[in-house]
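Enquirer: I need the structure of the sequence given here:
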Amino acid sequence: MLHIDLYAEITCPWCFVGLHRLDKVLREHFSNVPVDIRHRPVVLLPDAPAGGLYIPDLLRSRYGVTDPKTAFARPEAAARASGFGLDLSRQLWTYPTQPAHALLLAAGERGTQHQLAIALTDAYFLDARNIGDSDVLAGVAVHHGFDRREARAIAQDSAAPQQVQEEVARSAAAGIRSVPHFEFGSGVAISGGRSEAEIASAVREALRRS
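Expert: As a prediction, this is how the structure comes out:
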């Protein structure tokens, strides 16, 4: 069994690329290897308001980027290189992710965590959904081991942000500084926008060491 700890933020473009590349690498090169993927939350904008933040304004104020297309180009090109589409101009708002991470933590107890993470990431980037909205989250989670009322209750639980923050603090204490961050066991870890070849190499090394 290959155990993978995946530290990621749902609204991070490079995490979208990393999740899909990991799935592609495992499917194409390690289909005979049983895998357990555990998602660890990282929250990049903990104070994002419920109504969301307009990404062009965020890029301008935080990074001095006046043309969002320049920031979008690299992750979009990386997605194309791996054969899947990503048009970041479709989703120009970023939303609070604590409710979505709370659902992912709950999904870990029922074996649907990785599938739900992919679905939430796709809902945000590909369908331009507000993944801070409990009804949107419930509509996604209902296909991954939850009933709608249960999923909505988890997303709306006032204790959820604190539970997520405790997990985020553990991620920070573990030294996670860049996402996506992959830990494959046996001391093998990689971070950032890694290629399919680099991900495959890390998996092979982890399997060799184990």
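Enquirer: use CA for all of it now, contacts and neighbours both
Expert: Fine.
Enquirer: Are we agreed that residue 182 is in a helix?
Expert: No - counting by DSSP: H, G, I helix; E, B strand; the rest coil, residue 182 is not found in a helix; it is strand.
Enquirer: and the closest residue in space to it that isn't next to it in sequence, what is it in contact with?
Expert: Nearest in space to residue 182, with sequence neighbours left out and distances taken as C-alpha to C-alpha, 6 or more residues apart in numbering, is residue 6 at 4.9 Å. Neighbour list for residue 6: 37, 38, 39, 40, 180, 181, 182, 183 [criterion: C-alpha atoms under 8 Å, 6 or more residues apart in numbering].
Enquirer: before we move on, what about residue 115?
Expert: Residues near residue 115 by C-alpha under 8 Å, 6+ apart: residue 144.
Enquirer: so it is in which element?
Expert: According to DSSP states H and E, residue 115 maps onto helix 113-125.
Enquirer: now swap in residue 40 and tell me
Expert: Here residue 40 is assigned to strand 35-41, by DSSP H and E.
Enquirer: other SSEs contacting that strand?
Expert: Contacts defined by 3 or more C-alpha pairs under 8 Å, 6 or more residues apart in numbering; DSSP states H and E place strand 35-41 against strand 2-8, helix 98-107, helix 113-125, helix 160-173.
Enquirer: before we go on, could you also do this sequence so I can check it against the first one:
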Amino acid sequence: MTLFTPSSPERLRVDIWSDIACPWCYIGKRRFEQALATFPQREQVEVVWHAFELDPSAPAQGPLSVRDGLARKYGRTPEQAQEMLDHMTGVAAQEGLDYHFERLRPTNTFQAHQLIQLAAEQGLADAVEERLFAAYLTQGELLGDPEALVRLGTEAGLAAEEVRAALESGRYAQAVRQDEAQAQALGISGVPFFVLGGKYGVSGAQPAEVLRGALEQVWNETHPAPLTLLGGATPAEGCEDGQCAVPQPDTADTRG
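Expert: So this is what the prediction gives:
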């Protein structure tokens, strides 16, 4: 697991807590990508994904449809819950995402987060996040099924045997729990949640322009621009680096 640390002097680190079961997290991912695409220092931004489970007690395969589960959770009628899903589908479409809640199979995401931890060690965390989001929210894959995770992990570039072994052994379970404990320590109660430069937080799937502004603000505060010399001349004599260079007087004999 990559521990949460501030940015280095040369880079800007962005830590993102999210859950595959969170439709707003996929929207937030796409909006952050849009913000990053127009950020001049984008090549110097390091993105680190962290695990967050909205419902750690969820079964591997939920008994209710997402519509009925939403209605029960918020005390709405099935029709009202469907209106909420239709609204979110419309918002996702504006970001180029094709949500199909009628296919969605509610599940537990603990093993999916372990897969992302494995992917992070190989520089493939973003690719696996993307594949799992699309599988869950668009294609109706059951992410509580380990064999589905093996197949999806290989589609994102991982080796099938390595994925299967990691999931069977639970090798990354503790890393997921550490991410979740860190979120709790930071007071993060909802996702997506972005931490920029180790000290600035942005909550929710903010518009791309808001995220871009946050990137600019944190970059400027943590990476101040060098001073521009005024006066139109090269630097004159002065003292620096703990010493002064004193010109020697002309010792030539000028007597007639």
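Enquirer: And the TM-score between them?
Expert: Once the chains are laid over each other, their TM-score by TM-score structural alignment, normalised by the length of structure 1 reads 0.89; 209 aligned residues with a C-alpha RMSD of 2.0 Å.
Enquirer: Kindly provide the distance from the residue nearest to residue 182 of structure 1 to residue 160 of structure 1.
Expert: Separation of residue 6 of structure 1 from residue 160 of structure 1 (C-alpha to C-alpha, to the nearest Å): 20 Å.
Enquirer: re the thing from before, give me the next element, helix or strand, following the helix holding residue 115 of structure 1.
Expert: Remark: after helix 113-125 of structure 1, the chain's next helix or strand is helix 134-141, criterion DSSP H and E.
Enquirer: Compare that next one with structure 2 and give me the mean distance after superposition.
Expert: Compared with structure 2 after fitting, helix 134-141 of structure 1 deviates on average by 1.3 Å (mean C-alpha distance after the TM-score superposition for structure 1).
Enquirer: Give me the distance from the helix holding residue 115 of structure 1 to the chain's centre.
Expert: Centroid separation for helix 113-125 of structure 1 versus its chain: 7 Å, with C-alpha atoms, centre = their mean, to the nearest Å.
Enquirer: cool, stretch 160-167 of structure 1 as well?
Expert: For stretch 160-167 of structure 1, the separation from the chain centroid amounts to 16 Å (computed by C-alpha atoms, centre = their mean).
Enquirer: Flag every buried residue along it.
Expert: Within stretch 160-167 of structure 1, the residues that qualify as buried are 160, 161, 164, 165, 167, counting by 16 or more other C-alpha atoms under 10 Å.
Enquirer: Name the nearest residue to the alignment partner in structure 2 of residue 195 of structure 1, sequence neighbours excluded.
Expert: In structure 2, the residue paired with residue 195 of structure 1 is residue 207, using TM-score structural alignment. Leaving aside its sequence neighbours, residue 207 of structure 2 sits nearest to residue 31 (C-alpha to C-alpha, 6+ apart; 6.2 Å).
Enquirer: Which position in structure 1 pairs with that neighbour?
Expert: The equivalent of residue 31 of structure 2 in structure 1 is residue 21 (alignment by TM-score structural alignment).
Enquirer: what about its match, which SS state?
Expert: The three-state label given to residue 21 of structure 1 by three-state DSSP is helix.
Enquirer: Pull the number of nearby residues for it.
Expert: Neighbour count for residue 21 of structure 1, taken as other C-alpha atoms under 10 Å: 24.
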